[in-house]
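Chemist: only geometry, no sequence info:
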């Protein structure tokens, strides 16, 4: 549910983290809801700010000010996966498929539109520069392993934007937002081909583009290319 202005004013900024609005089928992300998980088992497993005067790294993404779990910590990944249990992820069933987006991680106000290189991961006390390429991999692996516990041996379907060596075992990959223009159709063919040569077995691009509107010919050509 959406939070009111009164609720927002009473909620400390450090406790405002994203939560899905199940009343709207998960389509609305509300950044101003106090989540008790923040104050409990999640708290020791977040990425720390490089500034010693601050504790938690805060960055901006679609929900607004956000905190970032330390997915290099096996305990954090176990906790993340547990949130997909049927008794916790209410309203879902065996036909539940997860899309892990923005998991590079994407940080809109970051120096490189991602987490600062000197942000500290408490697990092993390593800087983000040393684990950046594995962050997204750990996100979709934890998601896959959590979903796998819900089914009787059925393979979960997870879609990710960020990936690393070994990602093919846990997730399909798509190449991110593109435009409805011929140059992006051409580029997507090269990108998908390169990814498959690199061992990523299930990859794709937004057919027809994510931004702008394709004309009839581009739609047909892109659909044809995607079926090859």
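Modeler: Great, that's in hand. All values derive from a computational prediction rather than experimental measurement. Residues are numbered from 1 along each chain as shown.

Chemist: hey, let's count contacts and neighbours off CA atoms from now on
Modeler: Will do.

Chemist: residues near residue 120, how many?
Modeler: When counting by other C-alpha atoms under 10 Å, one arrives at 24 neighbours for residue 120.

Chemist: How many residues are close by residue 190?
Modeler: With neighbours defined by other C-alpha under 10 Å, the count for residue 190 comes to 11.

Chemist: which SS class is it?
Modeler: Secondary structure, DSSP: H, G, I helix; E, B strand; the rest coil: residue 190 is helix.

Chemist: how near is it to residue 174?
Modeler: 13 Å (C-alpha to C-alpha, to the nearest Å).

Chemist: ok, now residue 64?
Modeler: Between residue 64 and residue 174 the computed distance is 24 Å (C-alpha to C-alpha).

Chemist: what does residue 31 give?
Modeler: 26 Å.

Chemist: what do you get for residue 137?
Modeler: 14 Å.

Chemist: Name the residue in those two with the higher neighbour count.
Modeler: Applying other C-alpha under 10 Å to residue 137 and residue 174 shows that residue 137 carries more neighbours, namely 26 against 21.

Chemist: neighbours of residue 10, just the number please.
Modeler: Using other C-alpha under 10 Å, residue 10 is surrounded by 9 other residues.

Chemist: swap in residue 226?
Modeler: For residue 226, the tally of surrounding residues (other C-alpha under 10 Å) stands at 17.

Chemist: what does residue 189 give?
Modeler: The burial metric for residue 189, expressed as a neighbour count using other C-alpha under 10 Å, is 15.

Chemist: What of the one 5 residues further on?
Modeler: Here the number of neighbours of residue 194 (other C-alpha under 10 Å) works out to 12.

Chemist: Which element, helix or strand, includes it?
Modeler: For residue 194, the element it lies in under DSSP states H and E is helix 182-197.

Chemist: which helices and strands does that helix pack with?
Modeler: If contacts are counted by 3 or more C-alpha pairs under 8 Å, 6 or more residues apart in numbering; DSSP states H and E, helix 182-197 sits against strand 203-204, helix 216-226.

Chemist: this is the other structure I want to compare:
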């Protein structure tokens, strides 16, 4: 197979054109999204990136490594992939693309669903536009536990949300002593947060009001791509 020409090969020195060479194919940004919160094994990526074949995933990971976006890491009994420091900067790109895509005539995507990491990354990238004006009820401390109903064998993903007047932090990992835990299907959670679906669609333990405040903050944004 002949080598695919890049924009640089064609004489285009534009930085945006170079960016499209790096992440402009069908799969690269989705792979980056699934790596945004931490390292993932090949099998986890193959399961989360819906529709990709193992051969294509292998090729895209190799290309992203060659470009400096992704690196391979070895741990006890596992080999995984993670974003490089430069690759982490794609979160800002995703935020801008998500806001732009919301104005698309084809949005929202009919019958579209979201992976657990996809829903959480969407919350992180849209956080600057989601506001809580009344902090009289105090800061929000929320444990979020999500699974993907399309993939029954996949593990539950756990995340921690810390939100107060001075900080928004949404990270991967279990909360040892959460004030509130919300759990359920990741697409259902995305509908609660971005689509105005009732909180009753999720299982809530603890302060239900914390979940309602998060949903209200995001509610006016619309469901991101």
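Modeler: Sure thing, it's come through. Small disclaimer: the values here were computed from a predicted structure and weren't measured.

Chemist: TM-score for these two?
Modeler: The pair, once superposed, lands on a TM-score of 0.28 when counted by TM-score structural alignment, normalised by the length of structure 2; 106 aligned residues with a C-alpha RMSD of 5.6 Å.

Chemist: Turn the helices and strands packed on helix 182-197 of structure 1 into TSV, including distance to residue 18 of structure 1.
Modeler: Compiled in TSV, those are given as follows (distance: least, C-alpha to C-alpha, whole Å):
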stretch	distance to residue 18 of structure 1
strand 203-204	28
helix 216-226	34
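
Chemist: Name the stretch among the ones you listed that sits most buried.
Modeler: Per residue and on average, the most neighbours among these fall to strand 203-204, with a mean of 19 (mean count of other C-alpha atoms under 10 Å).

Chemist: With residue 184 of structure 1 as the reference, measure out to residue 220 of structure 1.
Modeler: Here the distance between residue 220 of structure 1 and residue 184 of structure 1 works out to 15 Å (C-alpha to C-alpha).

Chemist: Hmm, residue 125 of structure 2 is touching residue 90, no?
Modeler: No - proximity of residue 125 of structure 2 to residue 90 does not meet the contact threshold set by C-alpha atoms under 8 Å, at 10.3 Å.

Chemist: which residues touch the one helix or strand residue 34 of structure 2 maps to?
Modeler: With elements taken from DSSP H and E, the one containing residue 34 of structure 2 is helix 28-35. Helix 28-35 of structure 2 is touched from outside by 23, 40, 45, 48-49, 60, 64, 81-83, 87, 90-91, 117-118, 121, with contacts defined as C-alpha atoms under 8 Å, 6 or more residues apart in numbering.

Chemist: how does it look with 6 Å?
Modeler: With C-alpha atoms under 6 Å, 6 or more residues apart in numbering as the test, helix 28-35 of structure 2 has contacts from 82, 117.

Chemist: Also stretch 59-74 of structure 2?
Modeler: Contacts for stretch 59-74 of structure 2 (C-alpha under 6 Å, 6+ apart): 79, 80, 81, 82, 83, 84, 87.

Chemist: how long is that stretch from one end to the other?
Modeler: According to C-alpha to C-alpha, stretch 59-74 of structure 2 extends 19 Å from its N-terminal end residue to its C-terminal end residue.

Chemist: buried set for that stretch?
Modeler: Along stretch 59-74 of structure 2, these residues count as buried under the neighbour rule (16 or more other C-alpha atoms under 10 Å): 60, 61, 63, 64, 65, 69, 70, 71, 72.

Chemist: Now render those residues as JSON lines, adding distance to residue 215 of structure 2 and secondary structure.
Modeler: Putting the buried residues of stretch 59-74 of structure 2 into JSON lines (distance: C-alpha to C-alpha, whole Å; DSSP: H, G, I helix; E, B strand; the rest coil) gives the following:
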{"residue": "60", "distance to residue 215 of structure 2": "35", "secondary structure": "helix"}
{"residue": "61", "distance to residue 215 of structure 2": "35", "secondary structure": "helix"}
{"residue": "63", "distance to residue 215 of structure 2": "38", "secondary structure": "helix"}
{"residue": "64", "distance to residue 215 of structure 2": "35", "secondary structure": "helix"}
{"residue": "65", "distance to residue 215 of structure 2": "37", "secondary structure": "helix"}
{"residue": "69", "distance to residue 215 of structure 2": "33", "secondary structure": "coil"}
{"residue": "70", "distance to residue 215 of structure 2": "33", "secondary structure": "strand"}
{"residue": "71", "distance to residue 215 of structure 2": "35", "secondary structure": "strand"}
{"residue": "72", "distance to residue 215 of structure 2": "36", "secondary structure": "strand"}
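
Chemist: Pick the one among those closest to residue 180 of structure 2.
Modeler: Ranking those by separation from residue 180 of structure 2, with C-alpha to C-alpha as the measure, puts residue 70 on top at 34.3 Å.

Chemist: Chain neighbours aside, what residue packs nearest to that closest one?
Modeler: Across the structure, with C-alpha to C-alpha, 6 or more residues apart in numbering as the measure, the residue nearest residue 70 of structure 2 apart from its sequence neighbours is residue 83 (4.4 Å).
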